[in-house]
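Undergrad: need a structure here:
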Amino acid sequence: GFAPFTKNTEGSTCEAIMFFEAFGTHFMEQVNGKYVITLDKEKAIEAILFYKRLMQYAPPGANDMGHSERIAAFSDGKVFSMFQWPGIIPTHENEDESLVAGKIIYTAPPAGPARRAAVRGCWILGIPKASKNVEAAAEFAYWLNSHDAGKKLAEDGMTPVRTDLLTDPELLAKSPWYQGMAESGLFAVSRPNRVTYYPEISEKIKVNWLAAVTGAVDPETAVDNMISQVQELLDKYEK
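TA: Sure, this is the predicted structure:
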């Protein structure tokens, strides 16, 4: 079985972007400093149709699955595969909460017709323009992202992002899924989240993606709506 993301969450946007990429099309790209939609409609429809086929192997209630439903289905052994957020993995490996603890294999997503693709997160360290301590803030950011600080944080339960930490033998002994994360990073793509209005873009992507994969509208209509609605946002903000 397969555990899809079918509730209105950021996970749905991530899966849409990931499947588009796996089928060979980028949703958006920057051209001369501005975002433009570059989604290939035919490939996007193929991605949606494939996702719908995967949903045939999902458990009952597949059209209404968010984080909690996916976690429960996988931890109860009702599905054998899904794409998961690293921060949730310890729940699956907790023997008090999961029937599959210690039995899970972690890998990068399998390849689509065009490529393998995973999606990066969007947590960042930022310095406000109004800051009066820019140099000190930058120094702190460098320290926080250092190997030594990262290893200490990982030992205290925070998920690392550095490859040298994800492949650290001591950390892998405790968190073997880090190897799968490191592998996924080789194929990871970004969401178009470098703009302040990204939440609005995400909403248009996931609402139309979900409408298509759950059968509320046909894939072609969903892709047309997705493109036109995001284009309206670009026309509004990318001036």
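Undergrad: when you work out contacts or count neighbours from here on, use the C-alpha atoms and nothing else.
TA: Noted.
Undergrad: scan this structure for its longest helix.
TA: helix 219-237 (DSSP state H).
Undergrad: how far off centre is that helix?
TA: Relative to its chain's centre, helix 219-237 lies at 21 Å (CA atoms, centre = their mean, to the nearest Å).
Undergrad: list the buried residues in stretch 90-98.
TA: H92, E93, S98 (16 or more other CA atoms under 10 Å).
Undergrad: Three-state assignment for R70, please.
TA: Recorded secondary structure, R70: helix (DSSP: H, G, I helix; E, B strand; the rest coil).
Undergrad: got a list of what it touches?
TA: A3, P4, F5 (CA atoms under 8 Å, 6 or more residues apart in numbering).
Undergrad: let's see that with 10 Å instead.
TA: Neighbouring residues of R70 by CA atoms under 10 Å, 6 or more residues apart in numbering: 2-6, 59, 62, 64, 76, 78-79, 82-84.
Undergrad: from K152, how far off is it?
TA: Using CA to CA, to the nearest Å, R70 is found at 30 Å from K152.
Undergrad: cool, and V213?
TA: Taking CA to CA as the measure, V213 falls 42 Å from K152.
Undergrad: cool, and N208?
TA: Separation of N208 from K152 (CA to CA): 41 Å.
Undergrad: neighbour-wise, which of those two wins?
TA: N208 (23 against 12; other CA atoms under 10 Å).
Undergrad: could you look up the SS state of that one?
TA: Here N208 takes the helix state, with states given by three-state DSSP.
Undergrad: contact partners of stretch 142-155?
TA: Residues outside stretch 142-155 that contact it (CA under 10 Å, 6+ apart) are 125, 136-140, 156-166, 168, 170-171, 174-175.
Undergrad: what's the helix or strand for the residue nearest to E97 when sequence neighbours are not counted?
TA: Nearest residue to E97 in three dimensions, chain neighbours excluded: T91, at 6.8 Å (CA to CA, 6 or more residues apart in numbering). T91 is part of helix 89-92, with elements assigned from DSSP states H and E.
Undergrad: tell me what the very next helix or strand once past that helix is packed against?
TA: Counting by DSSP H and E, the next helix or strand C-terminal to helix 89-92 is strand 118-119. If you count contacts as 3 or more CA pairs under 10 Å, 6 or more residues apart in numbering; DSSP states H and E, strand 118-119 packs onto helix 10-22, helix 178-185, strand 188-189.
Undergrad: for I45, which of those is the nearest?
TA: I45 lies closest to helix 10-22 among those, at 8.8 Å (CA to CA).
Undergrad: buried residues in the closest one?
TA: 10-22.
Undergrad: please give me the structure for this one as well, since I'd like to look at both together:
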Amino acid sequence: MKNKSLWIMLLIGMFALNVSAAEITVTYMQSGTYDKAAEKIKADFEKNTGITVELVAAPWAVLNQNHITDLTTGTGEFDVMSGEFWIASVFEHMLSLDEFVTRDKYGDTFIERIWSPGPSNFYGGKRIGVPYSADAYGILYRTDLFEKYGIDANWQTWDEFIDRLKKLKDALAGTDIAANVYAWGAPEQNPAIFLGMYDGYLVNKDGAYQLEKDKAVVALQKMAGLLEYNPSNAVGLSIDEANAVFLDGKAATLICWPSFVRAAADDPAKSKVVGNWRLAHFPGPGFPMVSAWNLFISTYSDNPEESWEWIKAYSNPERAKEFMLEFGIGSPHRVTYEDEELLKQHAHDYPGQLDNLSRAKSLPWTFEAFEIFFRNTGELMIGSITPEQVVENSQAAWAEIKVPTALVEIADAQGLKQK
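TA: From the prediction side, this is the model:
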């Protein structure tokens, strides 16, 4: 009996040692936001769970390449990985999270669209990613100017929005305030406007990249027409520079990623529009492009349970609220935008954010496909090529690209695949 008790105590001790010794490596983009949020919770997580966490932060391109190399070689250096559809070529090496989600009754606090395929990453019909951030393209507008000139902001389509721009341009003639500003000098952002104006498919029946040419040409023509309402130097403006124009009170509307500007727009030390701006509906007939970082668990991880504990600790309603307020990280959780105290402070912002996130979709393009398209739109905006040539050039180059299975699935799930 003594020997049996001794063995039980020994086994318990070995199990406790194994749990306390568990170590996971977690990656984030080096951004000063996501990585800093992880650093903030690391000590408490380790204290509460006994799990040691090594955080690895890297610039966007390096981060993606690290993941692709690790998973294709089976090295298994990383347990929990931050990523999006850009690394779809290695989705087959990500662990299905369905059993964890079901067992822990996890996920009912998320915005439905963000918890669905596209913003949430799936492979073979199984969930492999959990979103921890969410931002969707939106339009900020000056409430004081709209009120002054009797212009309403209840647009639903781009045609209706452009009608407002025409009225603003006329009303603001003779002033140094532009009707609109956008970062045309950052051509990688152009697809966001195109996708809002385009209501066709992105992947054809055969699983290849393709646009509906007539619809695409109309959208590109409309996109190029926005320059008429922008400052004269608009084609050279970076994201930060375009945001600065709005913050300085020199534009009536700003097309942007709200997370890049909301904190500054409400800061009297950085903004001349404090108390005079609101986040509006991103027009259709297309959709707002979403940026939704996910956390994945590698199939090569020796500690999937511990990795799942980190995911739950990092992406939950309490942390999402905290991270949004402190770091500006857009919350993927619906309950953040339903918080009555937050709504009192952010009535000009959060309802519009929830509206746009609830309609947002994820791109089913590889980075190569994405780059081909945005570089052509950059040429369009400086007048080097026509909308027809953008479509023709893009589709000719796309013909050489094999679309990853995961991205075909993402396109189909979001209604972006030809029926």
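Undergrad: narrow the contacts of stretch 142-155 of structure 1 to those that are buried.
TA: A137, T159, P160, V161, R162, T163, L165, L166, L171, S175.
Undergrad: identify, from those, the entry nearest to P219 of structure 1.
TA: Using CA to CA, these come closest to P219 of structure 1 at V161, 35.0 Å.
Undergrad: that closest one contacts G185, correct?
TA: Yes - using CA atoms under 10 Å, V161 of structure 1 is in contact with G185, at 9.0 Å.
Undergrad: now the equivalent of T299 of structure 2 over in structure 1, what's its secondary structure?
TA: Here T299 of structure 2 is matched to K129 in structure 1, going by TM-score structural alignment. Per three-state DSSP, the secondary structure class of K129 of structure 1 is coil.
Undergrad: what segments of the stretch 201-350 of structure 2 are helices?
TA: For the stretch 201-350 of structure 2, the helices defined by DSSP state H, counting those that start in this stretch occupy 213-225, 239-247, 262-265, 304-314, 317-327, 334-338, 340-345, 350-357.
Undergrad: mean deviation, the second one versus structure 1?
TA: Spelled out, that is helix 239-247 of structure 2. Superposed on structure 1, helix 239-247 of structure 2 shows a mean distance of 1.2 Å to its aligned residues (mean CA distance after the TM-score superposition for structure 1).
Undergrad: what's the matching range in structure 1 for that helix?
TA: The aligned range for helix 239-247 of structure 2 is 67-75, by TM-score structural alignment.
Undergrad: got the buried residues for that stretch?
TA: For stretch 67-75 of structure 1, by 16+ other CA under 10 Å, it's H67, E69, R70, I71, A72, A73, F74, S75.
Undergrad: could I get these as CSV with distance to F50 of structure 1?
TA: Converted to CSV, those look like this (distance: CA to CA, whole Å):
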residue, distance to F50 of structure 1
H67, 22
E69, 22
R70, 19
I71, 23
A72, 24
A73, 21
F74, 21
S75, 25
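Undergrad: what about the residue lying closest to D76 of structure 1 once chain neighbours are set aside, neighbour count?
TA: Counting by CA to CA, 6+ apart, D76 of structure 1 lies nearest to L99, which is 5.5 Å off, once chain neighbours are set aside. Neighbourhood size, L99 of structure 1 [other CA under 10 Å]: 15.
Undergrad: ok, now which ones touch the equivalent of L99 of structure 1 over in structure 2?
TA: By TM-score structural alignment, L99 of structure 1 lines up with K272 in structure 2. Going by CA under 10 Å, 6+ apart, K272 of structure 2 touches F246, L247, D248, G249, K250, A264, A265, D266.
Undergrad: for stretch 105-118 of structure 1, measure first residue to last.
TA: Using CA to CA, first and last residues of stretch 105-118 of structure 1 are 16 Å apart.
Undergrad: buried ones in that stretch, by neighbour count?
TA: For stretch 105-118 of structure 1, by 16+ other CA under 10 Å, it's Y106, A108, P109, G112, R116, A117, A118.
Undergrad: and the first one, how far is that from F2 of structure 1?
TA: Distance of Y106 of structure 1 to F2 of structure 1, computed by CA to CA: 15 Å.
Undergrad: what sits against the closest residue to S98 of structure 1 other than its chain neighbours?
TA: Of all residues not flanking S98 of structure 1 in the chain, S75 sits nearest, at 4.5 Å (CA to CA, 6+ apart). S75 of structure 1 sits next to E69, T91, H92, E93, N94, E95, E97, S98, L99, V100, A101 when contact means CA under 10 Å, 6+ apart.
Undergrad: Q345 of structure 2 pairs with which position in structure 1?
TA: Per TM-score structural alignment, Q345 of structure 2 is aligned with K174.
Undergrad: thought K41 of structure 1 was touching V223?
TA: Yes - here K41 of structure 1 lies in contact with V223, judged by CA under 10 Å, at a distance of 6.7 Å.
Undergrad: got any residues that touch both of those two?
TA: Common neighbours of K41 of structure 1 and V223, using CA under 10 Å, 6+ apart, do not exist here.
Undergrad: which of the buried residues of helix 10-22 of structure 1 sits closest to K236 of structure 1?
TA: T13 (21.1 Å).
Undergrad: could you report the distance from the closest one to F140 of structure 1?
TA: In terms of CA to CA, T13 of structure 1 sits 32 Å off from F140 of structure 1.
Undergrad: next: E29 of structure 1.
TA: Separation of E29 of structure 1 from F140 of structure 1 (CA to CA): 31 Å.
Undergrad: picking up where we left off before, and the contacts of R70 of structure 1 as TSV, adding neighbour count?
TA: Listed next are the contacts of R70 of structure 1 as TSV, based on neighbours: other CA atoms under 10 Å:
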residue	neighbour count
F2	20
A3	27
P4	28
F5	28
T6	26
P59	17
A62	20
D64	15
D76	16
K78	15
V79	18
M82	15
F83	18
Q84	15
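Undergrad: which pair in those residues spans the largest distance?
TA: Using CA to CA, the two most remote members of the contacts of R70 of structure 1 are T6 and D76, lying 19.0 Å apart.
Undergrad: can you check which of the helices of the stretch 201-350 of structure 2 gets nearest to G138 of structure 2?
TA: Nearest to G138 of structure 2, of all these, is helix 350-357, at 7.0 Å by CA to CA.
Undergrad: residues contacting the spatially closest residue to E183 of structure 1 that is not a sequence neighbour?
TA: On the basis of CA to CA, 6+ apart, the spatially nearest residue to E183 of structure 1 that is not a chain neighbour turns out to be A108, at 5.6 Å. Counting by CA under 10 Å, 6+ apart, A108 of structure 1 touches 83, 116-118, 179-188.
Undergrad: narrow the residues you listed to those that are buried.
TA: Those of those that meet the buried threshold are 83, 116-118, 179-185, 187-188, by 16+ other CA under 10 Å.
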